[in-house]
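Colleague: got a predicted structure here, sequence first:
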Amino acid sequence: MLLPPIPMLGKHLATLLDKVHDNRQVVVIKRRNEKNVALIAEDELSSLLESVYLLRSPENAKLLFRALDGAQTATEHEDSLEALQAELSGESQATP
């Protein structure tokens, strides 16, 4: 998103913040001779940080992606609580 010069940004800040939130846009503010800064909606940032946290562990990431793949490709079925507990603990148990 193209931004007005920094001195004019204050006049348009409320509108810009609404667009960042409502359109789920990340806006990068480029500053002369300074590091850039990004504006992102708080709930979007929280979601990204949670995803990073959950995917930090390779084993957890593998389980999450396997579950996602299964949810996207599987037909509906039911497992017993015991079968689910066995799967989570790494044991193999036939589903009744």
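Modeller: The structure has been received and is ready for your questions.

Colleague: when you work out contacts or count neighbours from here on, use the C-alpha atoms and nothing else.
Modeller: Will do.

Colleague: list the contacts of the longest helix along the chain.
Modeller: The helix that spans the most residues within the chain, counting by DSSP state H, is helix 6-23. Where contact means CA atoms under 8 Å, 6 or more residues apart in numbering, the residues beyond helix 6-23 that reach it are 3, 25-27, 31, 39-41.

Colleague: let's bring in a second one:
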Amino acid sequence: MYVKAVHITENQVTTVTTYTQARAELAALCDEVASTREPVIIRRRNAEDVALVSADELASLLETAHLLRSPKNAQRLLAAINRAQSRVLSPSSVEELRRELGLGEKEK
């Protein structure tokens, strides 16, 4: 398999490889990126580094950037995240959740 370096910064693990190594093991590298959803940095000699990112992850990042573009929308989204993270919820049974949501008994 390809030789790679792994950098750990602020709770984020980033895989770094060279252009030559990426070319030699492109299929395996693509499989890794698709399965882990973690980008891989490809270092190029005399050129800017690039990142290999799964298409789903890129779409998610672009959508997030679009939603955060509006300052008011960004404030609302970040406030909602803070509210969700600050709540401590106790486990509920399916029956309790059905009652809470006003759903009837499961049909047999």
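Modeller: Received it, and whenever you're ready, just let me know what you need. Not measured: the values here are computed from a predicted model.

Colleague: mind checking the TM-score on these two?
Modeller: Scored against TM-score structural alignment, normalised by the length of structure 1, the superposed chains reach a TM-score of 0.65; 76 aligned residues with a CA RMSD of 2.4 Å.

Colleague: now the contacts of helix 6-23 of structure 1 as a markdown table including distance to T15 of structure 1, secondary structure and neighbour count?
Modeller: Supplementary listing: the contacts of helix 6-23 of structure 1 in a markdown table, determined by distance: CA to CA, whole Å; DSSP: H, G, I helix; E, B strand; the rest coil; neighbours: other CA atoms under 10 Å:
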| residue | distance to T15 of structure 1 | secondary structure | neighbour count |
| --- | --- | --- | --- |
| L3 | 11 | coil | 13 |
| Q25 | 13 | coil | 16 |
| V26 | 14 | coil | 16 |
| V27 | 12 | strand | 18 |
| R31 | 20 | coil | 11 |
| L39 | 13 | strand | 15 |
| I40 | 14 | coil | 17 |
| A41 | 13 | coil | 19 |
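
Colleague: greatest separation within the residues you listed: which pair is it?
Modeller: With distances taken as CA to CA, the most widely separated pair in these is R31 and A41, at 20.3 Å.

Colleague: follow-up on the earlier one: ok, then the element right after the longest helix of structure 1?
Modeller: The first helix or strand that comes after helix 6-23 of structure 1 along the chain, using DSSP states H and E, is strand 27-29.

Colleague: now what about that following strand, what contacts it?
Modeller: Under the criterion CA under 8 Å, 6+ apart, residues 1, 3, 20, 36-40 lie in contact with strand 27-29 of structure 1.

Colleague: need those residues in a markdown table with distance to V52 of structure 1, can you?
Modeller: What follows is those, written out as a markdown table (distance: CA to CA, whole Å):
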| residue | distance to V52 of structure 1 |
| --- | --- |
| M1 | 25 |
| L3 | 29 |
| V20 | 21 |
| N36 | 22 |
| V37 | 20 |
| A38 | 18 |
| L39 | 19 |
| I40 | 16 |
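
Colleague: which pair of those residues spans the longest distance?
Modeller: Between any two of the contacts of strand 27-29 of structure 1, the greatest separation by CA to CA is 16.4 Å, found for V20 and N36.

Colleague: noted, bye for now.
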